[in-house]
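Participant: 3D model of this:
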Amino acid sequence: MRLRNVLVAATSAIGLVLAVPVSANAADGVFRYTYRAAGSEHHGELVDPKAEQCVDVPGATDQDAAYSAVNRTNGTAVAFLDFGCLGDVYRVLNPGESTGRRLHFRSVLFS
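Facilitator: Predicted coordinates for the structure are as follows:
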């Protein structure tokens, strides 16, 4: 009888822990980048990007990708050359890492 009560309590506790919602923002902070529009450079940023959600970078186009990424979030960012976080061309940026002008990307996935 005691074993059954212990198992019920343990199962209930695990269920409660799994049911508590976690924050949707796994990457607190700012991800900065540069893009070209109308013949000049502009700066953009993603503030507190959501985890496990692909973000097509505002300002990036089919003709001109974004570049000069600076990951000032507490999460890992994976920058993809294609929109929709697709393709085999990508780069992982750890928290605090930045890239030069040579890394071009159109979408980012945070974890």
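
Participant: C-alpha only now, for contacts and for neighbours.
Facilitator: Will do.

Participant: Strands of the protein, residue ranges please.
Facilitator: The residue ranges that make up the strands of the chain, judged by DSSP state E, are 29-37, 40-47, 54-56, 66-73, 77-80, 90-93, 104-105, 107-110.

Participant: Run the angle between the second one and strand 29-37 for me.
Facilitator: Read it as strand 40-47. Angle, strand 40-47 to strand 29-37, by axes from the mean of the first three to the mean of the last three C-alpha atoms, to 10 degrees: 160 degrees.

Participant: Okay, buried residues for strand 40-47 please.
Facilitator: Using 16 or more other C-alpha atoms under 10 Å as the test for burial, strand 40-47 gives 44-46.

Participant: now, among those residues, which is nearest to T61?
Facilitator: Lowest distance from T61 to the buried residues of strand 40-47 (C-alpha to C-alpha) belongs to G44, with 13.5 Å.

Participant: Following up with a second sequence; could you model it the same way so I can compare the two?
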Amino acid sequence: MRLRSTVAAAFGALALIVAVPASADAASGDFSYTYSGLDGFPQIGFLLDPPSGVCITLPEVADPASSSPAHTPWNHTDATATVFAGVDCAGDYFTLRPNGGHASSRLKLRSVVFS
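Facilitator: Model prediction:
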């Protein structure tokens, strides 16, 4: 009887694993932003298929003492992007809708998290 219960439980767990979609841990698409390069000219940064639920500090603007914040974000992922004024998802924030949400150059950001 125990063997039958164990086999049934294992089969049920396998069926549940197969039924759950695998894409739950990443946003599909790209997220872009503008920042000032070392030469002072605007550069475009990209995050391709970023992980969901993880705070991402934008590497080009990670040090507030030596860089201006990024601006003009475009969210071309399938997830909502919440951008933050500070590193490590701290400070003021703004939410960008999926599939084309964007903001002007007045919105300053240093980090982002995708839902």
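
Participant: looking at the strands of structure 1, which is closest to V20 of structure 1?
Facilitator: V20 of structure 1 sits nearest to strand 107-110 of all the strands of structure 1, at 21.6 Å, using C-alpha to C-alpha.

Participant: what does that closest one correspond to over in structure 2?
Facilitator: The counterpart of strand 107-110 of structure 1 in structure 2, counting by TM-score structural alignment, spans residues 111-114.

Participant: what's the mean distance for that stretch versus structure 1?
Facilitator: Compared with structure 1 after the fit, stretch 111-114 of structure 2 shows a mean deviation of 0.3 Å (mean C-alpha distance after the TM-score superposition for structure 1).

Participant: quick one on the thing from earlier: want to try CSV for the buried residues of strand 40-47 of structure 1, with distance to R32 of structure 1 as columns?
Facilitator: Converted to CSV, these look like this (distance: C-alpha to C-alpha, whole Å):
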residue, distance to R32 of structure 1
G44, 6
E45, 4
L46, 7
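
Participant: Name the nearest of those relative to V108 of structure 1.
Facilitator: Closest to V108 of structure 1 out of the buried residues of strand 40-47 of structure 1 is L46 (9.8 Å), distances taken as C-alpha to C-alpha.

Participant: Run the chain-centre distance for the match of strand 107-110 of structure 1.
Facilitator: Taking the mean C-alpha point of stretch 111-114 of structure 2 and that of its whole chain, the gap between them comes to 5 Å (C-alpha atoms, centre = their mean, to the nearest Å).

Participant: Quick one: residues in contact with it.
Facilitator: With contacts defined as C-alpha atoms under 8 Å, 6 or more residues apart in numbering, stretch 111-114 of structure 2 is touched by 27, 50-58, 79-89.

Participant: how does it look with 6 Å?
Facilitator: Contacts made with stretch 111-114 of structure 2 from outside it, assessed by C-alpha atoms under 6 Å, 6 or more residues apart in numbering, are listed as 52-58, 79-84, 87, 89.
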